[in-house]
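Participant: Attaching a predicted model along with its sequence, questions to come.
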Amino acid sequence: MSFAANESVHVRAPGKINVYLGVGGRHDDGYHALATVFQAVSLYEDVIARHADGFSLTVSGVEDPDAVPLDDRNLAMRAAKLLAAAAEYPGGVALEIRKSVPVAGGMGGGSADAAAALVACDALWGTGFPQARLHDLASRLGADVPFALHGGTAVGTGRGDQLNPALARGRFDWVLVMSEQGLSTPVVYGRLDALRDEEGALADDPPLSLDVPIPVLQALRSGDPELLAESLHNDLQAAAVFERPDLAETLRLGIRAGALHGIVSGSGPTVALLCSGPESAQEVQSVLRESGLDPLHVHGPVPGARII
C-alpha cells in the first residue's frame, strides 16, 4: 500500500442526540440490548491530523484539562492506532481536537472524535479504506462511533452499533441545555439496573434485541416536530434524573418556556428540548438564558464526519 503525503487534514464530526432510547436488561457480558434512534445535530468536534513519528494528542475547548485523557483511554487516539495497525502504516500522527460537544454529556463527543480521527488519518496517510472498512473499525471502538461516521438519522440496534438509516424529512430544531458537571455512562446504566431490580421491571432473561416503535419512525418521516415530540423517550432518563435531580427542573423549565417536549440525551446530563421551529427555539433559548442557564440552539439532521 502506498501512503500519501498530505501535510494535514481537518475533519468535522457532529454530536448526536437520541430521540428514542430503549434499553434491555443487562446480559452476562455487562452489555445491554439497545433500540435507539440517533440524530446528528449541528454541534461539532473538529480534529486536525498532522504527520508525526509517534502518536500524540492535544485538546482545546474544555474548561477542565483533566476531563479528556490524552493517552490510549482517548477514543480518537485508539482510532488512529487501530487504523495504523489495520493499514500496516509505519508512522504516527499528531491529533489536535477542538471540542464543542460537552464532555460526558450524553451527546457522543468522544465518539465523534474517534470517527473524525479515522477519516482524518485515512486521508492523511492515503490508506484509502472504503467506507465499509472504516465502519467496521468504528464499531470496534464503541457503539456510537459508526453513527458519527455516517450522521443523519439512523436506527441503532444490538449494542447500538448495528445501524440502518432512517428517513427524516425536513429539519428539527432543538435547544440543548449543557451541564458543567458530566455524568458517567456506566454509573447511569448501573443506576438503571438497580432501579429495575427494585421494581422487578424486567424478566430474568432479557431479550437480545429490541425494536424502535413504529410511531417514532413515522414521526421522523413526516418531518412534523409535534408528532416527534409525542414519541420522545429515553429509558435512561429516570436513572440520570436520580443521579442529577436538577435535570427534572431543567426539563420543566424548557417546556414552560415553549418547547414541545424535552428529553435527557443518552446517559445525560445534556437536556434536549424539541421546538416547533427556529423562531420557537430562539424564544425558548432566550427564556432559559434569563433563568441563568446556558442553552444552545442546534438543528438536525446533519451529515457525519467529513473533511473540510
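Facilitator: Thanks, I have it.
Participant: okay, CA-based contacts and neighbour counts for the rest of this
Facilitator: Fine.
Participant: Would you verify that residue 288 is located in a helix?
Facilitator: Yes. The assignment for residue 288 (DSSP: H, G, I helix; E, B strand; the rest coil) places it in a helix.
Participant: quick one, what contacts the closest residue to residue 275 other than its chain neighbours?
Facilitator: Nearest residue to residue 275, sequence neighbours excluded (C-alpha to C-alpha, 6 or more residues apart in numbering): residue 259, at 4.8 Å. Residue 259 makes contacts with 273, 274, 275, 276, 280, 281, 284, as judged by C-alpha atoms under 8 Å, 6 or more residues apart in numbering.
Participant: one more time with 7 Å
Facilitator: 273, 274, 275, 284 (C-alpha atoms under 7 Å, 6 or more residues apart in numbering).
Participant: one more structure, for comparison:
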Amino acid sequence: MNVTVRAAAKINLHLGVGAPRGDGFHPLTSVYQAIGLCDDVTASDDESGWDLRLQVSDWIDAGAVPVDSGNIVTRAASLLARHHGIASDGHLLIEKAIPVAGGLAGGSADAAAALVALDRLWDAQTSDEDLLAIAAELGSDVPFALLGGTALGTGRGELVTPLADAGTWWWVLVPSLEGMSTPEVYRHFDKLFPDASPTPPPADELIAAVASGEPHRLARLLRNDLQAAAIDLRPDLGLLLDEGEEEGALRGLVSGSGPTCVFLCESADHARDLAGALMRRGHGIVLVANGAVAGAHIVGGNHG
C-alpha cells in the first residue's frame, strides 16, 4: 500500500510579533495563507523499519534537507507512532518544490503531509483534534499546514482559526538560493526593537480585507514585523522588494523570516507579467502561485 499527500507552502499576510515571553517564544498574531506551491509526501509499507528519501526541484539544494532523525518528518512519524503505541515503520519519499529555509514553512508542510499519509498507511484513524495537537508539538506552522486555506494564528502561531476569504489571490515569489535562520531573524528583531510590546499588533483590518476579496485593499494592509530584521541582515531583500514594486506589484513583502520575497498582483495575467519582468532583471528563479489552497490532503495511492 502507498498513499501520497500534498501540502502547501504558506505566506504570512500579517505577522505581528510581540516581545519574547519568559519561555523565549515570541507571541504572534499571524494571518496565514496556503498557496499553490506544494511538496508531496508518499508513504509506503516497509516492515523492515524506517526509510526517508528525497527528490528536489532543480532550484533546491538537496544537501540542505536532512534525511535522518534531524528531519521534522521523522519526528512527526515518531510522535504519531508513540501516540498509538505502534512502530514507526514505513518508507517515505518527499518530493520538494517549496524552497528550504525560505520563510514558506516547507518543513512544516512536509510534517503535516507525513502525519496525514502515515495515519492512512497505518490505519491509525487519529482524530482531527489529536492530529492538530501532535502538529503543534512539531512546530508553530504545522497545524496551519494541516488546515490550509486562510487562517488566523495566535499563541506561537500554533492556535489556528479558519477565516472567511472571498478572494483568489495571485502571488509572485522570488526565492533565494541562500536560506535564512528563523532563530537568527528573531534575535535580530529583539536587537532592533528592544522595547517591543508584549502584545503583538492585531490583524482585524487585514482580516476584513481578506473577507472583501479586494487585492488593492489587502495590499495596503500586508504586514510583517520581521521584515526590518530580515532586510537589515540581508539588504538585497529590500532592493528586491523595490524592484518588484517598480515593476507594478501591488505590494512586496518578505515572507515570514525570509528570505523569499512575495508580491501581490491583481490577477493571473498581472502575476505572469510581473514574473517575466523580474526574470528580465536577472532573477533566475521566479514562481507564480495562487491562494488560498487546501491544507494537507491525499492526492494518490493504492491499496495493493
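Facilitator: Structure received. What you see is a predicted model; the values in this text were computed from it and never measured.
Participant: Just give me the closest of the contacts of residue 259 of structure 1 to residue 81 of structure 1.
Facilitator: Distance to residue 81 of structure 1, by C-alpha to C-alpha, is smallest for residue 273 among the contacts of residue 259 of structure 1, at 37.0 Å.
Participant: Not counting residues beside it along the chain, what's closest to the one residue sitting closest to the centre of structure 1?
Facilitator: Among the residues of structure 1, the one closest to the centroid is residue 108, at 2.6 Å (C-alpha atoms, centre = their mean). Leaving aside its sequence neighbours, residue 108 of structure 1 sits nearest to residue 15 (C-alpha to C-alpha, 6+ apart; 5.6 Å).
Participant: how about the one you found, what's its match in structure 2?
Facilitator: Matched to structure 2 by TM-score structural alignment, residue 15 of structure 1 sits across from residue 9.
Participant: same question, residue 247 of structure 1
Facilitator: That one, residue 247 of structure 1, aligns with residue 237 by TM-score structural alignment.
Participant: for the stretch 1-150 of structure 1, what spans make up the helices?
Facilitator: For the stretch 1-150 of structure 1, the helices defined by DSSP state H, counting those that start in this stretch occupy 75-87, 109-125, 131-141, 145-150.
Participant: which other residues reach the third one?
Facilitator: Counting contacts by C-alpha under 7 Å, 6+ apart, the residues outside helix 131-141 of structure 1 that touch it are 75, 79, 115, 145, 146, 161.
Participant: My understanding was that the third one contacts residue 147; is that so?
Facilitator: No. Counting by C-alpha atoms under 7 Å, residue 115 of structure 1 does not reach residue 147; the two are 8.5 Å apart.
Participant: before we move on, back to that, the residue nearest to residue 108 of structure 1 touches residue 110, doesn't it?
Facilitator: No. In this structure, residue 15 of structure 1 is not within contact of residue 110 by C-alpha under 7 Å, at 8.9 Å.
Participant: and the residue nearest to the centre of structure 1, how far is that from residue 30 of structure 1?
Facilitator: Between residue 108 of structure 1 and residue 30 of structure 1 the distance is 20 Å, computed by C-alpha to C-alpha, to the nearest Å.
Participant: And residue 101 of structure 1, what's its match in structure 2?
Facilitator: Using TM-score structural alignment, residue 101 of structure 1 lines up with residue 98 in structure 2.
Participant: Contact partners for that match?
Facilitator: Residue 98 of structure 2 neighbours (C-alpha under 7 Å, 6+ apart): 9, 37, 38, 39, 106.
Participant: ok, back up a step: now, the most widely separated pair of the contacts of residue 259 of structure 1?
Facilitator: It's 274 and 284 that sit farthest apart of those, by C-alpha to C-alpha, at 9.9 Å.
Participant: Which one of those two is surrounded by more residues?
Facilitator: Neighbour count, other C-alpha atoms under 10 Å: between residue 274 of structure 1 and residue 284, residue 274 has more, with 29 against 26.
Participant: where's the more buried one, which helix or strand?
Facilitator: strand 271-275 (DSSP states H and E).
Participant: Could you point out the residues of structure 2 onto which that strand aligns?
Facilitator: Counting by TM-score structural alignment, strand 271-275 of structure 1 corresponds to 261-265 in structure 2.
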